[in-house]
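K.L.:
No letters, just coordinates:
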C-alpha cells in the first residue's frame, strides 16, 4: 500500500529523475571506468630520412634536455627527452611512460619546480606553462612538437596534467644535456 502510494506521488518521480540525472552527470564528470582502462602508444623517435647534402653524414636529432618522471597523484614512471631535429624544430618525447588513465590528461611544459609527494600535485598551473596537447595514451612512447616560441630556459619541467581536476599525475625536471 505504501509502495503504491509512493509510486504515484509526483514528488517521488521528481526525486527519481534528479537522482538519475545526478548519477549520469557524476559518471560523465569523474569517469570512474578510467581506473580500469589503458591506452598504449608506440610512436617512433623522430629521425631524418636522408642527408641534407650529398656526401654529408645524416644529421641526428640532438638531445637538449632530459628528465625522469616521478609520481604525483598517480603512480607514474618514464623518461622525458627534448630533441632538436636537424630542421631546427623541437620535440618533447615521452619514453616508456607508465601512468594511470584519467579524464582530460595533457602534457605540459611549466616553470614550476617538481616537488615530490602531495606538495607537487597542484603547482604546475600556478605560474607559466604551455600545453603541448592531450596525452595520447597512458603507456608507451609519444612525441609532442614544441612550438618555436616556447622558451625552454624558462619552462624547465614537464607534467602529465589532469585539466579536469587540476592535478599532476607525474612530473619531471628537465636537465640540460
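P.N.:
Ah, there it is. Remember, predicted model here, so these are calculated numbers, not experimental data.
K.L.:
use CA for all of it now, contacts and neighbours both
P.N.:
Fine.
K.L.:
Return the residues in contact with residue 35.
P.N.:
100-102 (Cα atoms under 8 Å, 6 or more residues apart in numbering).
K.L.:
what are the ranges of the helices in the chain?
P.N.:
2-8, 10-30 (DSSP state H).
K.L.:
Rebuild the contacts of residue 35 as a markdown table, extending it with distance to residue 121.
P.N.:
Rendered in a markdown table, the data for those read as follows (distance: Cα to Cα, whole Å):
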| residue | distance to residue 121 |
| --- | --- |
| 100 | 15 |
| 101 | 16 |
| 102 | 15 |
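K.L.:
Please compare the first structure with the one that follows:
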C-alpha cells in the first residue's frame, strides 16, 4: 500500500512539474531575442517654411517623419529600459518605434497602447489590464529597436502610455508614459 502511494505521488509530482514548466516557460528568463529594425529619423515638430524673400509662391516643406508623442520606459514586474515614440510619416501613417529596449523575455508579451498611466514598480504591475487598450501585437524581441504599425482608426488621444503586457499572467513588464 505504501509503495502504491509513493508511485502515485511520484506520478502526480511529475505531472505538476511538467505542467509548471509548460505554463511558466522558465527558460525564457535566460534567453534574449534581439531585434534591430531601422527606426525612422523624425523631427520633434513640423518644419517651419517661410516664403523666399520677394517670392509669392507658398513653399512646401520637405516631407519628414514627425514625433507625435514619446516617453521613457519604467520598470514594472521586470526591469525595463528604452524609449517609445509615436511617429507620423509624411504619408500620414503612424508607427510606434521602440528604441534601445531592454527587458526580460517572457511568454505571450504584447505591445499595448494603454489608457492607463505608466507607474513604476509594484503599483504599476496591473494598471494596463484594468484600462482600455489597443493591442499592437506580440513583442518582436525583448532587446533592441522595433517598429509597430498603428492603424489609422486608432485614436491616439485615448491612450496615455505604451505597455509591455504579459497576457498569460496579466502583468506589465514595463510601460512608457507618452508625453
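P.N.:
Ah, there it is. Since this is a predicted model, take the numbers as computed values, not measurements.
K.L.:
Report the TM-score for the pair.
P.N.:
The TM-score (TM-score structural alignment, normalised by the length of structure 1) is 0.84; 161 aligned residues with a Cα RMSD of 1.9 Å.
K.L.:
ok, so of the contacts of residue 35 of structure 1, who is nearest residue 5 of structure 1?
P.N.:
For residue 5 of structure 1, the nearest member of the contacts of residue 35 of structure 1 is residue 102. The distance, counting by Cα to Cα, is 43.5 Å.
K.L.:
Aligned counterpart of the closest one in structure 2, please.
P.N.:
The pairwise alignment with structure 2 assigns residue 102 of structure 1 to residue 106, based on TM-score structural alignment.
K.L.:
From residue 11 of structure 2, how far out is the nearest residue to that match once chain neighbours are set aside?
P.N.:
Distances taken as Cα to Cα, 6 or more residues apart in numbering put residue 28 closest to residue 106 of structure 2, at 5.6 Å, once the chain neighbours are dropped. Here the distance between residue 28 of structure 2 and residue 11 of structure 2 works out to 26 Å (Cα to Cα, to the nearest Å).
K.L.:
list the contacts for the residue sitting nearest the centre point of structure 2?
P.N.:
Taking Cα atoms, centre = their mean as the criterion, residue 111 is the residue nearest the geometric centre of structure 2, at 3.5 Å. Counting by Cα under 8 Å, 6+ apart, residue 111 of structure 2 makes contact with 135-139, 162-165.
K.L.:
Top of those residues by number of neighbours, please.
P.N.:
residue 162 (34 neighbours; other Cα atoms under 10 Å).
K.L.:
Now do the contacts for that residue.
P.N.:
Applying Cα under 8 Å, 6+ apart as the definition, the contact partners of residue 162 of structure 2 turn out to be 84, 111-114, 118, 175-178.
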